[in-house]
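In: test case, fold it:
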Amino acid sequence: MSAQPAASVPARRTKLAIGVGVVCALSIYLGHGRSFVSLSHDPHEVNCLPELHLALLVHHQPDKVERGDYLFWKASSISALAYVGEDFVLKRVAGVPGDTLSIRGEQVFINERLVAEGLEDAVLYKRPASSFQRTEVIPPDRYFVVGTARMSNDSRYWGYLPHASIVGKGYRIY
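Out: Okay, the predicted model is just below:
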């Protein structure tokens, strides 16, 4: 029995283009002219979420948020992110209400599980990395969100994302 050849790059691009077209058509149909879904990519040279090249953003505030979900919100809703030029910020949920957050040294733990490393962005806040160390329980209706890159400006620095600020969930396309 011979192995099937992998799909060629043009075939994968064609499938991706068809998928994007279907998503756009559904967005127009389901959103009645409003954008119900959109596509997003990180235009920065150093991506905050290097594992996520293209994401589908569903513009609906979720009732339930779980660890590992990708959430997005308007950059202007978090004052520390006012400099962001894109409409939305997308990060991965590392901690949910009731979880224990601990930042020790340059490592971030949720319920004693390592979820992020590095505090390189401390210089942006003109503070030493040690000033971000803490151990606390994540409060109700708040989420600890991170990028998976060391240079991600995320909850390590500016705190928790309020549920009220969430615009929707993101889903990895590729």
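In: can we go C-alpha only for contacts and neighbour counts from here?
Out: Noted.
In: can you give me the helices in the protein?
Out: 9-31, 155-158 (DSSP state H).
In: and among these, the most buried is which?
Out: Of all these, helix 155-158 has the most neighbours on average by mean count of other CA atoms under 10 Å, namely a mean of 20.
In: and it, what other elements does it pack with?
Out: strand 142-146 (3 or more CA pairs under 8 Å, 6 or more residues apart in numbering; DSSP states H and E).
In: give the contact list for the most centrally placed residue in the chain.
Out: For the chain, the residue sitting closest to the mean C-alpha position, by CA atoms, centre = their mean, is residue 91 at 1.6 Å. Applying CA atoms under 8 Å, 6 or more residues apart in numbering to residue 91 gives the contacts 48-49, 70-72, 145-147, 154.
In: tell me which of those residues is nearest to residue 32?
Out: Nearest to residue 32 among the contacts of residue 91: residue 72, at 21.8 Å, using CA to CA.
In: which ones are touching that closest one?
Out: 57, 88-91, 166-170.
In: picking that back up, of all the helices of the chain, which one comes closest to residue 97?
Out: Taking the helices of the chain one by one with CA to CA, helix 155-158 is closest: 13.7 Å.
In: counting neighbours, what do you get for residue 84?
Out: Residue 84: 12 surrounding residues under other CA atoms under 10 Å.
In: how far away is it from residue 39?
Out: Here residue 84 is placed at a distance of 18 Å from residue 39 (CA to CA, to the nearest Å).
In: run this one through as well so I can compare:
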Amino acid sequence: MAITNPFSVDSKVRRAVARVERERAASRLTATFAAKALVLSAVVAGSVVLLASRYSIAIATQKSLCLPPYRVWLIDKTSVEPVRGEIFAFRSNGLSPIFADGTTIVKVLEGMPGDQVEVTLEQTTINGSQVAEGLQVAIDQRVDPQRYVRKGSIDRGRYWFFGKTSDSFDSRYWGSVGADQIIGKAYPLW
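Out: All right, here's what the predicted structure looks like:
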């Protein structure tokens, strides 16, 4: 084994060449990594934009849930064709002070245009079938429940939505929702 002088010109040249080769290798790795990272970032950003254009999330913040046990919903904004018995999300309009205008609300679509609706103190029926019991929200809010008793048909382009609990603030109290307020079909997450 030969002993080399670490202070010789030859040793200094070898160290310099080795350092340059390491730096070149690192820059190639960094450039490759940067290119891959850029492509991956573009794919992820595009996917997020695509998903956000089709889906959104609704979170029920109220204490009492009207569609228990679910509090978080996935909304498919491309599925807006009203279907009786399906769960939909819509934007509130004129429901203050309970809900500010524009609040996302998730309920079951029970009433379609032309359906006959009757709200009594005991129950709410659509085409003679019971969809809700009583007027508990009116009682809880100390409002005369008689104020909500009515009978009639649902106008064209309007829909009635209900929760599954007696204390659900729904169409019994505020009437119909316009087709333009419907955001899309809602799917329970948890």
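In: picking up where we left off before, and the helices of structure 1 as CSV, adding distance to residue 79 of structure 1?
Out: Formatted as CSV, the helices of structure 1 follow (distance: least, CA to CA, whole Å):
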stretch, distance to residue 79 of structure 1
helix 9-31, 30
helix 155-158, 9
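In: out of the ones you listed, which comes closest to residue 138 of structure 1?
Out: Per CA to CA, nearest to residue 138 of structure 1 of the helices of structure 1: helix 155-158, 11.4 Å.
In: residues in structure 2 aligned with the closest one?
Out: Aligning helix 155-158 of structure 1 against structure 2 (TM-score structural alignment) gives residues 171-174.
In: what about that stretch, how far off from structure 1?
Out: Following the fit onto structure 1, the mean deviation recorded for stretch 171-174 of structure 2 is 0.9 Å by mean CA distance after the TM-score superposition for structure 1.
In: off-centre distance for that stretch?
Out: With CA atoms, centre = their mean, to the nearest Å as the basis, stretch 171-174 of structure 2 stands 23 Å off its chain's centre.
In: kindly report the same for stretch 112-125 of structure 1.
Out: On CA atoms, centre = their mean, the centre of stretch 112-125 of structure 1 falls 15 Å from the chain's centre.
In: now swap in stretch 81-91 of structure 1 and tell me
Out: On CA atoms, centre = their mean, the centre of stretch 81-91 of structure 1 falls 11 Å from that of its chain.
In: what's the answer for stretch 94-108 of structure 1, then?
Out: Distance of stretch 94-108 of structure 1 from its chain centroid, counting by CA atoms, centre = their mean, is 16 Å.
In: residues in structure 2 matched by that stretch, start to end?
Out: Going by TM-score structural alignment, stretch 94-108 of structure 1 sits over residues 110-124 in structure 2.
In: for that stretch, buried residues please.
Out: 110-112, 115-120, 123-124 (16 or more other CA atoms under 10 Å).
In: strands of structure 2, start to end?
Out: Taking DSSP state E, the strands of structure 2 run over residues 55-59, 72-76, 87-91, 104-111, 116-119, 123-126, 129-133, 150-153, 158-162, 177-178, 182-188.
In: distance to residue 43 of structure 2 for those strands - can I get that in a markdown table?
Out: Formatted as a markdown table, these follow (distance: least, CA to CA, whole Å):
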| stretch | distance to residue 43 of structure 2 |
| --- | --- |
| strand 55-59 | 18 |
| strand 72-76 | 22 |
| strand 87-91 | 29 |
| strand 104-111 | 30 |
| strand 116-119 | 50 |
| strand 123-126 | 48 |
| strand 129-133 | 46 |
| strand 150-153 | 50 |
| strand 158-162 | 39 |
| strand 177-178 | 37 |
| strand 182-188 | 26 |
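In: out of the ones you listed, nearest to residue 9 of structure 2?
Out: Nearest of the strands of structure 2 (CA to CA): strand 55-59, 67.4 Å.
In: of the contacts of residue 72 of structure 1, which are still contacts in structure 2?
Out: Comparing the contacts of residue 72 of structure 1 with structure 2 on both residues aligned by TM-score structural alignment, their matches' CA atoms under 8 Å, the contacts found in both are 57, 88-91, 166-170.
In: highest neighbour count among those residues?
Out: Most surrounded of those: other CA under 10 Å gives residue 90, at 26 neighbours.
In: list the contacts for residue 44 of structure 1?
Out: For residue 44 of structure 1, counting by CA under 8 Å, 6+ apart, there are no contacting residues.
In: aligned to it, what sits in structure 2?
Out: That one, residue 44 of structure 1, aligns with residue 62 by TM-score structural alignment.
In: apart from its neighbours in sequence, what residue is nearest residue 123 of structure 1?
Out: Nearest residue to residue 123 of structure 1 in three dimensions, chain neighbours excluded: residue 129, at 7.9 Å (CA to CA, 6 or more residues apart in numbering).
In: surely the one you found meets residue 117?
Out: No - look at residue 129 of structure 1 against residue 117 with CA atoms under 8 Å: they stay out of range, at 11.8 Å.
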